[in-house]
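1. Fold the stuff below for me.
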Amino acid sequence: MCGRFSLTASPEEVQEFFGLDEIEDFPPRYNIAPTQPILIVAGDVARAPGDNRAARRAVLVRWGLLPSWVKDPREFPLLINARSETAAGKNSFRAAMRHHRVLVAASGFYEWRRGAKGSKEKSTPFWIRPRHGGVVAFAGLMETYLPPDGSEIDTGAILTVAANQTLAPIHDRMPVVIEPQDFARWLDCKTQEPRDVADLLTPAADDFFEAVRVSDAVNKVANTGAELQSPVAEPTAAKTVSTRSTPAAAPTADQLKLL
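-> Next up, the predicted model:
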């Protein structure tokens, strides 16, 4: 699954990567958590007749999808991820898979390697990033929830798939990555049904990501600084070099808001 991720690229980098006409300014975010706003790219912008350019817009949504039919969000589970293998047939995701496929802008994500069953070993966090850097697009779903008070809440979830060989030793799931050449097809919910884009829901190539062992400071949502992505030694190695270690930098200011 994907329970934390990061977007540290500049607005200009995100705009160019997704082919957006415009984008609002936003700060780097190093520890994005469920229920916080996430930046997604949707493909339903109306253009002038005869303008055949890619129609895309950047939108902020709450991370945690709420289907339109939910009566009381307080009694509904927080859907931050959707299994790509079954999403098209699940009541919670069926409409979004057909009508509201989106791209989630990210610089990478965090995952935890659990200790052996029965052991007292703590889960080990890893920062998982594209091996060559840059922005990455996760396959996502979006729903607009209409509360009884008449307001609107845009919500979203990230699609996951079985982990590739690089990440399998850490966790058995990973976000689905959509390559730039496939953006248009994934976002086209008018002519491309879920079965038409099912071939895109596969693990990223084994050499696409690299995993960096990081401090367990990332476990706390309140920690939002760049030091969260600094490499640290594996626990066994750390014992031999503990006298050389340096304390982590103090957390930066709250970054729950993009704008």
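
2. Could you use CA atoms for every contact and neighbour count after this?
-> Will do.

3. Show me where this structure has its helices.
-> Defined through DSSP state H, the helices belonging to the chain, from first to last, are 11-18, 94-99, 183-187, 235-238.

4. So for the third one, what gets flagged as buried?
-> Pointing back at helix 183-187 there. Burial within helix 183-187, assessed by neighbour count using 16 or more other C-alpha atoms under 10 Å, is assigned to 183, 185-187.

5. before we move on, back to that, looking at the helices of the chain, which is closest to residue 87?
-> Put simply, out of those the one that sits nearest residue 87 is helix 94-99, at 6.3 Å, with distance taken as C-alpha to C-alpha.

6. how far is that closest one from where the chain is centred?
-> 18 Å (C-alpha atoms, centre = their mean, to the nearest Å).

7. Stretch 87-104 too?
-> Mean-position distance between stretch 87-104 and its chain equals 16 Å (C-alpha atoms, centre = their mean).

8. what does it rub up against?
-> Taking contacts as C-alpha atoms under 8 Å, 6 or more residues apart in numbering, the residues outside stretch 87-104 that touch it are 38-43, 66-67, 82, 137-143, 158, 178, 183, 186-190, 193-194.

9. buried residues in that stretch?
-> 87-88, 92-104.

10. so which of those comes closest to residue 29?
-> Each of the buried residues of stretch 87-104 was checked against residue 29 using C-alpha to C-alpha; the closest is residue 104, at 13.8 Å.

11. Now do the residue lying closest to that closest one once chain neighbours are set aside against residue 103, distance only.
-> In space, residue 104 comes closest to residue 40 once its chain neighbours are excluded; the distance is 4.4 Å by C-alpha to C-alpha, 6 or more residues apart in numbering. For residue 40, the distance to residue 103 equals 5 Å [C-alpha to C-alpha, to the nearest Å].

12. could you pull out the strands for the stretch 1-150 of the chain?
-> Counting by DSSP state E, counting those that start in this stretch, one finds strands in the stretch 1-150 of the chain at the ranges 4-7, 29-32, 37-42, 57-63, 81-83, 101-106, 108-113, 124-130, 136-145.

13. Now the second one, please; I'll put the structures next to each other:
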Amino acid sequence: MCGRNSLFVPREQLEARFDAELVADGGYEPRYNVAPGDGLEVITAEAPDEIDRYRWGIVPPWSDDSGRGDLLVNARSETVAEKRVFRDAWKSRPCLVLSSGFYEWQSKAGGSKRPYRIYQDGDDAFAMAGLWEPPAGQSDNTEESMPRVTILTTEANQLMEPIHDRMPVVLPNEVESEWLEADPTARAELCRPYPGDDLDAYEISTRVNDPGNDDERVIEPLEHEQSGLGEFS
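-> Now for the predicted structure:
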């Protein structure tokens, strides 16, 4: 799964990386701890040369609460085409969800969960596969009038297996445009564990557990003798 994200590269680098202009209301601020319900920077098939901001988490039709509790922040790529709540978005509303690194928690028997930062070595930002939904209706509330987005997940690759059995669909750079332009059948072929060897991970402190902690200290490596993934090698 993917329940926390970050995006903190300078605006100029972000626009150059994706060859797109940031048009999101309110400008751009580096974020180190983006939680469900917050804004995610996205690029859609409808505007591939623009970086906009959508709210993270699709509200299911059976929910009467737009808070964080019921938000569908992830969609399993293996079954997304079969789920009524995602069916229309899967057919026609793909997007790129931009990231400087996501976070995942490793469960250890008899111990507390240990958070890890997963990032792409050698690249300032990368894209995860997403789907978006237009706002349900008119609202004077800026957040409620934002489109919604969910991140697709798949089975873990070799790097992620020791941490979690799922991971977001991280798109190799060369297929980012294809994800936006392809039909559902072709996009389904792109929903696979990340094939590259340029993802890396290291253990961080539990500061990330609190979404109120949104600064550079969140991404600092945890300094102890078992930090990192060397124990799994």
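
14. quick one on the thing from earlier: spell out which residues are contacts of both of residue 40 and residue 103 of structure 1.
-> What both residue 40 of structure 1 and residue 103 touch, as defined by C-alpha under 8 Å, 6+ apart, is the set residue 140.

15. picking up where we left off before, residues contacting the residue nearest to residue 104 of structure 1?
-> Residues in contact with residue 40 of structure 1, defined by C-alpha under 8 Å, 6+ apart, are 58-61, 102-105, 140.

16. again, 6 Å this time
-> Applying C-alpha atoms under 6 Å, 6 or more residues apart in numbering, one finds that residue 40 of structure 1 lies in contact with 58-59, 103-105.

17. is it possible to export those residues to TSV including distance to residue 23 of structure 1?
-> Rendered in TSV, the data for these read as follows (distance: C-alpha to C-alpha, whole Å):
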residue	distance to residue 23 of structure 1
58	6
59	9
103	15
104	14
105	12
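
18. residues near residue 61 of structure 1, how many?
-> Other residues within reach of residue 61 of structure 1 by the criterion other C-alpha atoms under 10 Å amount to 21.

19. How about residue 45 of structure 2?
-> For residue 45 of structure 2, the tally of surrounding residues (other C-alpha under 10 Å) stands at 18.

20. Give me the distance between the aligned partner of residue 28 of structure 2 in structure 1 and residue 55 of structure 1.
-> When the structures are aligned by TM-score structural alignment, the residue of structure 1 matched to residue 28 of structure 2 is residue 26. The gap separating residue 26 of structure 1 from residue 55 of structure 1 is 21 Å, by C-alpha to C-alpha.

21. for residue 148 of structure 1, same thing?
-> The gap separating residue 148 of structure 1 from residue 55 of structure 1 is 32 Å, by C-alpha to C-alpha.

22. Looking at these two, which has the bigger crowd around it?
-> Each of residue 148 of structure 1 and residue 55 had its neighbours counted (other C-alpha under 10 Å), and the higher figure belongs to residue 55 (18 against 9).

23. For residue 92 of structure 2, what is the corresponding residue in structure 1?
-> Under the alignment by TM-score structural alignment, residue 92 of structure 2 pairs with residue 99 in structure 1.

24. what does residue 103 of structure 2 give?
-> Taking TM-score structural alignment, residue 103 of structure 2 has residue 110 as its aligned residue in structure 1.

25. ok, its match touching residue 127?
-> Yes. Taking C-alpha atoms under 6 Å as the contact criterion, residue 110 of structure 1 and residue 127 are neighbours in contact, 4.7 Å apart.

26. that older thread, looking at the contacts of residue 40 of structure 1, which is nearest residue 209 of structure 1?
-> Distance ranking of the contacts of residue 40 of structure 1 against residue 209 of structure 1, using C-alpha to C-alpha, places residue 105 first at 15.6 Å.

27. My read is that that closest one contacts residue 137, right?
-> Yes. Using C-alpha under 6 Å, residue 105 of structure 1 is in contact with residue 137, at 5.1 Å.

28. which one of the strands of the stretch 1-150 of structure 1 lies closest to residue 174 of structure 1?
-> Between residue 174 of structure 1 and the strands of the stretch 1-150 of structure 1, the shortest gap by C-alpha to C-alpha is with strand 108-113, which sits at 8.7 Å.

29. what's that closest one packed up against?
-> Secondary-structure packing of strand 108-113 of structure 1 (3 or more C-alpha pairs under 6 Å, 6 or more residues apart in numbering; DSSP states H and E): strand 4-7, strand 124-130.
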